[in-house]
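one predicted model, sequence on top.
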Amino acid sequence: MFPRSYNSIYKAIKESFNTNSQEMNKKEEEEKEKEEPNNLIRVVSELIDQPQQRPFYLFAIDTTPHPRPYARTLAKRGYIYQPNTIIGNKPINIGHFYSVLSILPEKETDRNATWAIPLSGERVSLDKSGVEVGSEQISSVMCDSSLPWHEKLCVLVADSAYSQRSFLFDQSKHKNLVVIARVRSNRIFYQSPPVYESNKKRGCPPKYGERFNLVDVETWHEPDETTLIQQTTHKGRLLNITILAWHQMLMRGTKDQKMYRHPFTLLRIHVTDDSGNSVWKPMWLIVMGNQREQISPTVAYQSFRQRFDIEHMFRFSKQRLLMTEFQTPDVEHEENWIRLVMLSYIQLWAAKELASHLPRPWERPKEQSNDKIVTPSVVQRDFQRIISLIGTPTRSPKTRGNSIGRVQGQVQT
């Protein structure tokens, strides 16, 4: 459908991503970024409907490894984390890390297809961490006034790596953002100090109250809120979920990062079966933000459960969209390939309403109106027909003809 040479295709790719930054001065780049926000994120935001069931936009952020152990000439490689199935081996590899910020669309039921629409994908350099790059991505998205979620309630869900003090302090600057992050079960937090109206003593008032150790049950005080809900799995198993909430909790800060000014809500989620046995290890979550009171414990738990959709997006991108299969010795080409994979996933999301269910010979046919079948793999299966109907806006290439070659007897100097 696109009979072009490799050079012309990649020239178009470089122009679309504005990767010719070496020719421009840094001042011109900064002025251009201030005048023109990220057009790619703005186009993607037009594909996201405004949430109706929940009063906020839901975002998720995580890092994914790009192993390149045999690319000896590839610059800026480093040690990255990669799970290993062999017992005793260290879960490390050599390559690059990429931080991806995604928006999680609203679901009608828990059994809908899992989608995580990527908004930004940046490589994590050796002098930075994935948390620092993720903080910059969130700031660029939240500060863009042209996006539909500007100054509206937004919720960010993240794993335990993003529950550190530096990340939470940076995100507390956004007044419309609430962060729901998982914390390790060995963390130590503090209660808010009691307020004494009479018999004031000299000196600075206490900033932290009594110690709250997640491991030691004796240090826990009575929860401010207790929620009991039930959930049925896909196989019909009934689960009982107990959510304990402690409000106005604090974590230790530093001289520059005064965390006592940013209290949060601490949640403990315990899932049991009908017999009362624990199904999983109890999970701890923190809910931090100026508008955290608008997020109930049940909504916070359900929002964090949807965070795992970004893991499905990573797996689909690597298995079906060849995210980590592009071999190149140029870092710039690798970054562009990651962006191309993100765009291809976004195209599948945009075409999900046009896709038809094409079951394999061994699959059971389903109705066309079933939302569960509109998965990324189903849309990709029918994408050849969709893109054939759309066509291409470019003209057909003209043949140059065959060269006459050298004249007989011609000698090259």
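Perfect, I can see it now.

going forward, measure contacts between C-alpha atoms and count neighbours the same way
Fine.

all the helices of the stretch 251-400 of the chain, in order from the start?
297-305, 309-319, 331-350, 376-381, 383-390 (DSSP state H, counting those that start in this stretch).

what does the third one contact?
Read it as helix 331-350. Contacting residues not belonging to helix 331-350 are listed as 13-14, 17, 19, 44, 47, 74-76, 115, 117-118, 121-123, 317, 321-323, 326-328, 376, 379-380, 383 [CA atoms under 8 Å, 6 or more residues apart in numbering].

A further structure is provided below for comparison with the first:
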Amino acid sequence: MSLLDDAARVESLTVLSRFRTDFYACLPARADALFELTDALLCADGPVKTLVELSLAPEHRRGHGALYGALNHGRLEVARLRRTLAGLPRPRGADGRIVLACDVSNWLRPDAATSAERLFCHTYGRGKGSAQMIPGWPYSIVAALEAGRTSWTALLDAARLGPGDDETAVTAAQLREVVERLRVAGHWTDGDLPILIVFDAGYDVTRLAFLLSDLPVELLGRMRSDRVLYFPPPPQPPGKVGRKPKRGAEFKFADAATWPEPAITTHTSTARYGRAVAESWDRLHPLLSRRSAWADYPEGDLPAIEGTVVRLRVDHLPGDRDPKPVWLWWSRISATATDVDRLWQSFLRRFDLEHTFRMIKQTLGWTRPKLRTPEAADRWTWLVITAHTQLRLARPLAEDLRRPWERSARPGRLTPARVRRGFRRLRRKTPRVSHDFPRPGVKSDLMFGSGRCGDGGAWVGGAELPAV
């Protein structure tokens, strides 16, 4: 190993250790139990099936009663933890800009009749037309995406949607706060490329673009194939009197006869999808009406929220030889050929967030616990996000502890599940933060780095943290 590689590993271990210390500082009550529960989540063998089994992990030095007591009655300073997450090193897109993805993932609780603030969550079935609405807690998740094919994302925020919430308004407020925290942390400064935020279908991306128009962001969202948008009105002929039309010609996604010649067409050869053809049309906006979200808009004409429409076609998808085109709407106009290729490639990176959802649900057991209160569910959700973040920070340090039937992974290409296999070894190299289990009349004699503390506190970077 070269000196450069050794220095990089030391820096990665320093960042991981600092994050663990900062996370502990975000726990004002039941800190040791919550911190050790997170370590048990990271070090447990195999996927998490039940919450109570985590109390058997060596890293959790308390009983199962303390585990449930911490989730039900502990405290976590979410605002402080959000600032800590925003301050960590950020992945960026191929052109150096920050790319965020936002999506909703559901914690289904159909059997929790006494649990408060459940909503009917849309879930997809295995067959066509088999979607269902099941009671549960939906969470809006924001993550930063990497460049290239990967199963890693950097989770930044989670917000549970309540029964009376306007999903678009909540998402806009959530994204506004995330962008502001990134600016405060120094990840975005004046003169940098705008932050690109990617959405899947189901979001009102045009309304989000209107609500976030004052931020340095671009929005890219998928639209249903039955949408109808409009071009701007044509110029008024000289000498013609009367009211100017409010909109121009229709653009029906399902009717090719309404499509004029695309402004830009690009062709790209890909190894996974064959030939990718992207066509774009400029300055298209939806027709708004004074109902629901726009009912309280001030008097006067509703805004024309213009953007660029991109139609993407590929030769084939995995398991689908005749894929349907994908329609995208971008919140900027006058796109170049470089912009069009960047947009559809960034949209494909949005599916990396689906890998993260599968990881935190199937391996970390996010939706496994049968918690009664939404407050406990929020607390557990943030512990899972913290655990996933530690895996991401440990990624450059982890060894490839592969099974005999698994292929070797290239350096830096370990999946989150394979990084988790070796986290127990990495944990021993980080400073000890949590205290020994308190026993009446016995004081703990702890070692934390080079500082020694025997009164229940811990030395963190030269400063002493009081016992909680």
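Received, thanks. Just so it is clear, the model here is predicted, and its values are computed rather than measured.

list the TM-score for the superposed pair.
Once the chains are overlaid, their TM-score stands at 0.80 when taken by TM-score structural alignment, normalised by the length of the first structure; 367 aligned residues with a CA RMSD of 2.9 Å.

just the buried ones from the contacts of helix 331-350 of the first structure, in ChimeraX syntax?
For the buried members of the contacts of helix 331-350 of the first structure, the matching ChimeraX selection, counting by 16 or more other CA atoms under 10 Å, is:
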select :13,44,74,115,117,118,121,122,123,317,321,323,376,379,380,383
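
what's the closest of the helices of the stretch 251-400 of the first structure to residue 164 of the first structure?
Set against residue 164 of the first structure and scored by CA to CA, the helices of the stretch 251-400 of the first structure come closest in helix 297-305, at 17.1 Å.

buried sites along that closest one?
Neighbour counts using 16+ other CA under 10 Å place 297-298, 300-301, 303-304 of helix 297-305 of the first structure among the buried residues.

counting neighbours, what do you get for the nearest residue in space to residue 60 of the second structure that is not next to it in sequence?
Nearest residue to residue 60 of the second structure in three dimensions, chain neighbours excluded: residue 36, at 5.0 Å (CA to CA, 6 or more residues apart in numbering). The local packing of residue 36 of the second structure (other CA atoms under 10 Å) involves 24 other residues.

just say helix, strand or coil for the residue nearest the centre of the first structure.
For the first structure, the residue lying nearest the average C-alpha position, counting by CA atoms, centre = their mean, turns out to be residue 61 (2.8 Å). What DSSP: H, G, I helix; E, B strand; the rest coil gives for residue 61 of the first structure is strand.

excluding chain neighbours, what is closest to it?
Here the nearest residue to residue 61 of the first structure in space, its sequence neighbours aside, is residue 101; by CA to CA, 6+ apart that works out to 4.5 Å.

A helix includes that neighbour, no?
No - counting by three-state DSSP, residue 101 of the first structure falls outside a helix, being strand.

next, the contact list for the residue mapped onto it from the second structure, please.
Using TM-score structural alignment as the criterion, the counterpart of residue 101 of the first structure in the second structure is residue 142. Residues near residue 142 of the second structure by CA under 8 Å, 6+ apart: 100-103, 155-158, 175.

switch to 6 Å and redo it
101-102, 156-157 (CA atoms under 6 Å, 6 or more residues apart in numbering).

export those to JSON lines and tack on distance to residue 16 of the second structure?
Conversion of these to JSON lines gives the following (distance: CA to CA, whole Å):
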{"residue": "101", "distance to residue 16 of the second structure": "24"}
{"residue": "102", "distance to residue 16 of the second structure": "25"}
{"residue": "156", "distance to residue 16 of the second structure": "16"}
{"residue": "157", "distance to residue 16 of the second structure": "19"}
